[in-house]
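Peer 1: need coordinates for the below:
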Amino acid sequence: MLGSFDSSSHDDDEEEPPPNAYIHQTRHRSLVPPPVHIRQLLISCAELVSRSDLSAAHRLITVLATSSSPFGDSTERLVHQFTRALSLRLDFLMNPNPAAAAAASSQDLGSADDALIQSSYLSLNQVTPFVRFCQLTANQAILEATDGQKAIHILDFDIMHGVQWPPLLQAVAERYPPPTLRITATGSDREILRRTGDRLARFAHSLGLRFQFHPLILLSNQDPISITSSVLLRHDETLAVNCVNYLHRLLKDCNRLLLFLQRIKSMSPKVLTVADHNLPIFRQQRFVEALDHYAAVFDSLEATLPPNSPERLAVEQIWFGREIADIVAGDGGDNRRERHERFTSWAAMLRCAGFSNTPLSPFALSQAKLLLRLHYPSEGYQLHILDESLFLAWQNQPLFSVSSWH
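Peer 2: The predicted model follows:
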């Protein structure tokens, strides 16, 4: 079983035709390459870009563009997104004005407005188990760590719309006597934070739960370490820190990430919940691993949603499309938002910051199984426990991990 969790287990020694062989073939035929070649064409194009063979990469991108579509099958849709990302990367490299290229790349990567991005996030939460799996499992770890406490304080980094918290509020309200609950939440949009706090406060009031919400605005250019000094800690409260799909954004500077984790550790949380992609930091030689990760994501959407699902289209093009473009096109640039790492590296960083892994309970696993069975009935989704943490996989390709630390 352990071997199935190494996303680098593809056969690197398998002999493959050189990139120029594919370009030579496409020059002498007008037919679109068969699907079995498209994946290799993408890899070849990435190799050409990494070698700075830009004219050859441009010709291959033209072939890939005619071989893909955002409305085709899962392979065609995946190729479309990666081709777009490689094209952006190529434009960045070919532009003689680096500042202008960086600005154009940043503008393209952020072309979807905030309303569309927020809408695609809500669709992602509805049509895939990824968000719910991470949040439900993290909630269970928080509930177990704070059992019997009279006052609970949750520090949530990037709360988004707060969809994680109503189930936890309900579970806390059912305790006797119910404890007080306070959430300190960070976010980049003041209005979204306000609306999120209002919704959670109304829901808590309907449950008879004593509840407070404290928003903290985290600007895009602000060091997350600085905002921790604004967090009000009370000696009578039990602190839980939630980092669901957040820490990967800090990978740009691993030293600052370590300082951030050490700062969190100094706050003495009862539990730190971490959930993120099980995907390595993108480097050109690891292009195959990024491709494998998103191929599994797109296959899962293909298997669980109708062919013409507008929600799937939004999730693929806006949410995952932005991730792919940022990982591939923004590689090495200061404008890059998305960086990822395997769980084993996350675990090493957390231990280096002084944290110890807390095993997730059997009930957390049972809850995750129930979630998949009731809402996403597909045999392709799998749950595995490895190193006291829980993984969600699609056809043995690990996609997301959730772990609990103290």
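Peer 1: only C-alpha atoms for contact and neighbour calcs from this point on.
Peer 2: Will do.
Peer 1: count of residues packed around Ala290?
Peer 2: Ala290 has 22 neighbours, counted by other CA atoms under 10 Å.
Peer 1: which SSE is Lys265 in?
Peer 2: helix 254-266 (DSSP states H and E).
Peer 1: for Glu47, that is, sorry about that
Peer 2: Short version: Glu47 belongs to helix 35-50, going by DSSP H and E.
Peer 1: what's that helix packed up against?
Peer 2: When contacts are defined as 3 or more CA pairs under 8 Å, 6 or more residues apart in numbering; DSSP states H and E, helix 35-50 sits against helix 19-27, helix 54-66, helix 74-94, helix 287-304.
Peer 1: buried ones in the helix holding Lys265, by neighbour count?
Peer 2: Leu257, Leu258, Phe260, Leu261, Gln262, Arg263, Ile264, Lys265 (16 or more other CA atoms under 10 Å).
Peer 1: what do you get for stretch 328-335?
Peer 2: Val328, Ala329, Gly330, Asp331, Asn335.
Peer 1: quickly note the distance from Val131 to Phe355.
Peer 2: 24 Å (CA to CA, to the nearest Å).
Peer 1: contacts for the helix holding Lys265 next, please.
Peer 2: The contact list for helix 254-266 (CA atoms under 8 Å, 6 or more residues apart in numbering) reads 224-225, 228, 241, 247, 250-251, 349-350, 352-355.
Peer 1: quick check on those: which are buried?
Peer 2: Here, 16+ other CA under 10 Å leaves Pro224, Ile225, Thr228, Val241, Leu247, Leu250, Leu251, Met349, Leu350, Ala353, Phe355 buried among the contacts of helix 254-266.
Peer 1: now intersect these with the helices, please.
Peer 2: Pro224, Ile225, Thr228, Met349, Leu350 (DSSP state H).
Peer 1: need the max-distance pair from those residues.
Peer 2: Spanning the widest gap among those are Thr228 and Met349, at 18.9 Å by CA to CA.
Peer 1: Leu383: what secondary structure?
Peer 2: strand (DSSP: H, G, I helix; E, B strand; the rest coil).
Peer 1: and it, how many neighbours?
Peer 2: Leu383, neighbours per other CA under 10 Å, totals 17.
Peer 1: find the nearest non-adjacent residue to it, please.
Peer 2: Spatial nearest neighbour of Leu383, excluding adjacent residues (CA to CA, 6 or more residues apart in numbering): Leu392 at 4.9 Å.
Peer 1: would you do the same for the sequence below? I want to compare the two.
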Amino acid sequence: MFSSEYFGFDGVEDQFSCSEKVWERMDEMNGGKHLHFNAEADQRASGFGFYQKELSSEEGFLLSKYQQQEMQHVSLSGYGLVDDLQFHIGSPRLQTCLEEISKLGESSTLIPYNEPKNRNQQPFSLLLNNSENRFKGLNNGDRIVEQSNGMPCTKVEDRKLSTEEILRLAGAKFIQSSSQTADCLSTLSHPFEFAFNGLSNEENDDSELAEFLFASAEKVGFQQFCRANKFLNQCDHWSSKTGSPVQRVVFYFSKALREKIDRETGRIAPKGLGKSHCIDVDQVIMSSSPPMLASHEEIPFSQLAQFAGIQAIVEHTADARMIHVIDLGIRNGVQWTILMQALATRYECPLELLKITAVGTTSKHLLVETGKRLESFSQSLNLPFSFKVVMISDMVDLREDLFELDANERVAVYSAYLLRTMIPRPNQLESIMKVVRSINPCIMVVTEIEANHNSPVFVSRFVEALFFFGAYFDCLETFMKRDDPNRMVIESLFFGEAIRNIVAAEGEERSTRNVKIDVWRAFFARYGMLETELSMSSLYQARLVVKKFDCENSCTLDMNGKCMIIVWKGTPICSLSAWKFL
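Peer 2: A predicted model of the protein is given here:
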């Protein structure tokens, strides 16, 4: 149901920061080592679109065991680490499906909810209680909350509202206007008692556009499709895939709602949703295509998780001469250039061999190409390296004997955004975990989306997804121009298809089912996995990436227990956690 809980304006915090090409050298700064980036480096890493240069004995990307010992003699505050990092666990900005989390935590496998047999019995209830709390936290520093009748209202003094703030504002306006009549378009166009002085014309337009989206989603939930179409016509008229972040996110959600209506009314076949572009998505994700490289280089989240996670692998293999990394979803493999450059500077324990095994079920030729790029990169560093592809038709066919394990090597497992894809197929998920447990790696590093897109209740799923993707579109606005072709591909191919699946699909066809770290904790515990503390060095690496992207007022690195949560303007984006077996 839509209620004021969805749009409670808990204090929105603005922090974060990120990176361009690749980390180049260690310089003395503030009495200690500090990583810098060098876009002028001499040698270009083949196929990856990143720069590197020959590293001296005192330079490196990640902190080796020796460098970590040096850090112990330097005040951590000198790195801006303890003072700047925010170690707090903020309550979720949106209502989550607690019953779902509880049920998932009790089940023997991570099995998604079954869809209700009669969704018509789940209307959206517009509960408008606690109206005094709807704008709680909006008077935040540079904003004045004042309304013509003395009630709270938003006036922006020094900065633009974020996408999340506009969506929350629109949600509160929609709830209040809906208490009178939600069917009248003019009511939403001119909500009573609201005079938002100080908003720009674009922000005002965006807020009204988001109201139409909320109204259309409510009508879809009621299965009042004719009424929903009226609001969607307004969304189609005012939204744009080249406009503001709000206009862009509404464009894709409106499109998904129309597809849901078509499916519900039988205008399109109920089967096959999300199939038309899945091959294209796989091809782009696994290649070194311009959109993928742009996503890595220009948006902070990927590098932030990679540097912190690979630092954890460096630490847990510090005294190993043979290192074997099993990557369950290697994609274009650029993350392993970070590890290679760290190992190339490890003089206290020279490396005899770095072995990387990539697991795949499709597109073997792309995995082979990834291996060739990594081999070329390793040769430029004179690093002993081998690469192997393990191809299986289905993840349930994964076996320990496929990995050619050596008793003298230290094994680490790396999983980035892979486990979530198997939530609809728990037998695959269980198969992977059993194999990983039998291998017993020294560490397993896991990066996952930090969002709840697995609710069986349409409105819960819709609102969660809207705010999550709204934050992501907001981030793209910060780092990429509106007409950037790579941004267009990222938004349409990656985000658009995910939105389409979350909103329009039901039952087994709904394959995008992200869950939060609490659900993964309950799941991993069943296999005897123990969450491992991320070291100060890992958090230091994350903080350096944050500083490099120069957006500390937009991003936070929050800690949820031992897990690091990457946040964009108050909205959790992804989690990084490290695990061992008991």
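Peer 1: that older thread, I'd like the buried ones among the contacts of helix 254-266 of structure 1 laid out as a markdown table, including distance to Asn20 of structure 1.
Peer 2: Below are those laid out as a markdown table (distance: CA to CA, whole Å):
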| residue | distance to Asn20 of structure 1 |
| --- | --- |
| Pro224 | 45 |
| Ile225 | 47 |
| Thr228 | 51 |
| Val241 | 50 |
| Leu247 | 39 |
| Leu250 | 37 |
| Leu251 | 34 |
| Met349 | 40 |
| Leu350 | 43 |
| Ala353 | 46 |
| Phe355 | 49 |
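Peer 1: and of these, the nearest to Lys150 of structure 1?
Peer 2: Comparing those against Lys150 of structure 1 with CA to CA places Val241 closest, at 17.1 Å.
Peer 1: residue in structure 2 matching that closest one?
Peer 2: In structure 2, the residue matched to Val241 of structure 1 (TM-score structural alignment) is Val413.
Peer 1: what sits against its match?
Peer 2: Applying CA under 8 Å, 6+ apart, the residues near Val413 of structure 2 are Val325, Ile326, Asp327, Leu328, Val436, Pro441, Ile443, Met444, Val445.
Peer 1: drop anything exposed from those residues.
Peer 2: If we count by 16+ other CA under 10 Å, these have these buried: Val325, Ile326, Asp327, Leu328, Val436, Pro441, Ile443, Met444, Val445.
Peer 1: I figured the third one hits Ala358, correct?
Peer 2: Yes: using CA atoms under 8 Å, Asp327 of structure 2 and Ala358 qualify as a contacting pair, with a distance of 5.0 Å.
Peer 1: out of the buried residues of stretch 328-335 of structure 1, which is nearest to Ala100 of structure 1?
Peer 2: Using CA to CA, Asn335 is the member of those that lies nearest Ala100 of structure 1, at 12.4 Å.
Peer 1: quick check: end-to-end length of stretch 557-570 of structure 2?
Peer 2: Span of stretch 557-570 of structure 2 from end to end, CA to CA: 10 Å.
Peer 1: list the buried residues in that stretch.
Peer 2: 557-561, 563-570.
Peer 1: ditto for stretch 77-95 of structure 1
Peer 2: By 16+ other CA under 10 Å, the buried positions in stretch 77-95 of structure 1 come out as 77-93.
Peer 1: now swap in stretch 314-332 of structure 2 and tell me
Peer 2: Quick answer for stretch 314-332 of structure 2 (16+ other CA under 10 Å): 314-320, 322-332.
Peer 1: what segments of structure 1 are strands?
Peer 2: In structure 1, the strands defined using DSSP state E lie at 151-156, 180-187, 211-217, 238-244, 271-277, 357-358, 381-386, 389-394, 397-405.
Peer 1: against structure 2, where does the fifth one fall?
Peer 2: When strand 271-277 of structure 1 is aligned against structure 2 using TM-score structural alignment, it corresponds to residues 443-449.
Peer 1: neighbouring contacts of that stretch?
Peer 2: Contacts for stretch 443-449 of structure 2 (CA under 8 Å, 6+ apart): 305, 309, 312-313, 316, 411-420, 514-516, 573-580.
Peer 1: what subset of the residues you listed is buried?
Peer 2: 305, 309, 312-313, 316, 411-416, 418-420, 514-516, 573-580.
Peer 1: for Ala56 of structure 1, see how far away His24 of structure 1 is.
Peer 2: Taken as CA to CA, the span from His24 of structure 1 to Ala56 of structure 1 is 10 Å.
Peer 1: show me which of those two is the more surrounded one.
Peer 2: Between His24 of structure 1 and Ala56, counting by other CA under 10 Å, Ala56 is the more crowded of the two (15 against 11).
Peer 1: who touches the more buried one in this structure?
Peer 2: Ala56 of structure 1 touches Asn20, Ile23, Leu48, counting by CA under 8 Å, 6+ apart.
Peer 1: please apply the same query to Gly360 of structure 2.
Peer 2: Leu328, Gly329, Leu367, Val389, Val390, Met391, Ile392.
Peer 1: out of the residues you listed, who's the most crowded?
Peer 2: That'd be Leu367 among those, by other CA under 10 Å, with 26 neighbours.
Peer 1: aligned to that residue, what sits in structure 1?
Peer 2: By TM-score structural alignment, Leu367 of structure 2 lines up with Leu193.
Peer 1: so that match makes contact with Leu218?
Peer 2: No: using CA under 8 Å, Leu193 of structure 1 is not in contact with Leu218, being 10.8 Å away.
Peer 1: any common contacting residues for those two?
Peer 2: With CA under 8 Å, 6+ apart, Leu193 of structure 1 and Leu218 have common neighbours Thr186, Gly187.
Peer 1: still on that earlier bit, among the contacts of Ala56 of structure 1, which recur in structure 2?
Peer 2: Of the contacts of Ala56 of structure 1, the ones still in contact in structure 2 (both residues aligned by TM-score structural alignment, their matches' CA atoms under 8 Å) are Ile23, Leu48.
Peer 1: give me the buried entries from the contacts of Ala56 of structure 1.
Peer 2: The buried subset of those - by 16+ other CA under 10 Å - is Ile23, Leu48.
Peer 1: could you single out the nearest of the contacts of Ala56 of structure 1 to Leu200 of structure 1?
Peer 2: Using CA to CA, those come closest to Leu200 of structure 1 at Leu48, 50.3 Å.
Peer 1: which ones among the buried residues of stretch 328-335 of structure 1 map onto helices?
Peer 2: If you go by DSSP H, the buried residues of stretch 328-335 of structure 1 have Val328, Ala329 in helices.
Peer 1: from the chain's centroid, how far away is the helix holding Lys265 of structure 1?
Peer 2: 20 Å (CA atoms, centre = their mean, to the nearest Å).
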